[in-house]
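> Here's a sequence, model it:
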Amino acid sequence: MGKTIDAYTAEAMAMKKGLQLADSLGIHKLLVHTDCAELVKEINQGAVNSVAAPIFNDCFEICNNFGHVSFEHCARDSNRVAHELARRARVDPPGVWTDNPPSFIRSLILDDLSLLEMK
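I've put the predicted structure just below:
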């Protein structure tokens, strides 16, 4: 049976994977949203004193490859796509796509975009 990790460490690991993906795609300007307010606070302070510190150190290093990167907290209900992807990752291995998103999140993407347009 695999080792269970806490939600905070899982969020940090997901952030690292996302930063690595953005870096591999050659993205230079990046806005990272997460529903983990504690994670945003610590990464914006630049000093992490938690069990996830080694993961954050990797994140800081990857961030040096971007022209601009910022981290912001967002409410979970305003990013249902991320929530659904995290839910699916429990049973299906995560994947990467650069063109067409999987069918199970297309309607959620449209909903999230509609929320952004309202702001």
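> can we go C-alpha only for contacts and neighbour counts from here?
Fine.
> so where do the strands sit in this structure?
29-34, 68-73 (DSSP state E).
> S114: which of those is closest?
strand 29-34 (16.9 Å; CA to CA).
> for the chain, what's the longest helix?
helix 7-24 (DSSP state H).
> Going by neighbour count, list what's buried in that one.
Residues 9, 11-13, 15-16, 19-20, 22-23 are the ones in helix 7-24 that count as buried (16 or more other CA atoms under 10 Å).
> One more, so I can put them side by side:
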Amino acid sequence: MAEALALRFGLNLAQSYGCSRLVINSDNIDVIQAMQEGGLFAGPAAAIIDDCYHMSRDLVIAQFEHCHREANSVAHEVARLARFSPPSTWFNEAPSALLPLMVKDSLLVSSE
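A predicted model of the protein is given here:
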């Protein structure tokens, strides 16, 4: 459920900034497969996955890729930061703690 909600939030955010070409990476294989298979999902997050699928159809390009958890350290650090700090949104600059993780993740994803 949390991964599906995060996907919907990300798609909403991308659309609100006018992004129309996206490559979405997630370490949740169930969500990625559901999106690759037309939004078909039978779990408790079925309605959210369906919303995400229809939102992705409005994009010029929406490519969904699975990445291993080791290549997704930025997402885990953002979740950790969100747990211990007040709600905020970063649009122009990411927190400095994320920059080394972004480099590491991009190297791991490109080597897969």
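> Overlay the chains and give the TM-score.
The TM-score (TM-score structural alignment, normalised by the length of structure 2) is 0.85; 111 aligned residues with a CA RMSD of 1.9 Å.
> related to what we said a few turns ago, show me which of the buried residues of helix 7-24 of structure 1 is closest to L110 of structure 1.
A22 (21.6 Å).
> Quick check: the aligned residue for that closest one in structure 2?
Under the alignment (TM-score structural alignment), A22 of structure 1 pairs with A14 of structure 2.
> Please apply the same query to R80 of structure 1.
Aligned by TM-score structural alignment, R80 of structure 1 pairs with S73 of structure 2.
> Any idea how many residues pack against its match?
Counted by other CA atoms under 10 Å, the residues lying close to S73 of structure 2 total 17.
> swap in T34 of structure 1?
Applying other CA under 10 Å, we find 20 residues neighbouring T34 of structure 1.
> Need the counterpart of it in structure 2.
Under the alignment (TM-score structural alignment), T34 of structure 1 pairs with S26 of structure 2.
> Skipping its backbone neighbours, what lies nearest its match in space?
H66 (5.3 Å; CA to CA, 6 or more residues apart in numbering).
> Would you confirm that the one you found contacts N25?
Yes - counting by CA atoms under 8 Å, H66 of structure 2 does reach N25; the two are 5.6 Å apart.
> How about the contacts made by the residue nearest the centre of structure 1?
Closest residue to the average C-alpha location of structure 1: M15 at 4.2 Å, with CA atoms, centre = their mean. M15 of structure 1 makes contact with C59, according to CA atoms under 8 Å, 6 or more residues apart in numbering.
> thinking again about what came up before, relative to K104 of structure 2, how far out is the residue nearest to S26 of structure 2?
17 Å (CA to CA, to the nearest Å).
> for S78 of structure 1, what are its contacts?
Contacts of S78 of structure 1 (CA under 8 Å, 6+ apart): 112, 115.
> And E42 of structure 1, by the same measure?
E42 of structure 1 touches V48, counting by CA under 8 Å, 6+ apart.
> And R83 of structure 2, by the same measure?
Contacts of R83 of structure 2 (CA under 8 Å, 6+ apart): none.
> mind checking what it lines up with in structure 1?
Mapped onto structure 1 by TM-score structural alignment, R83 of structure 2 lines up with R90.
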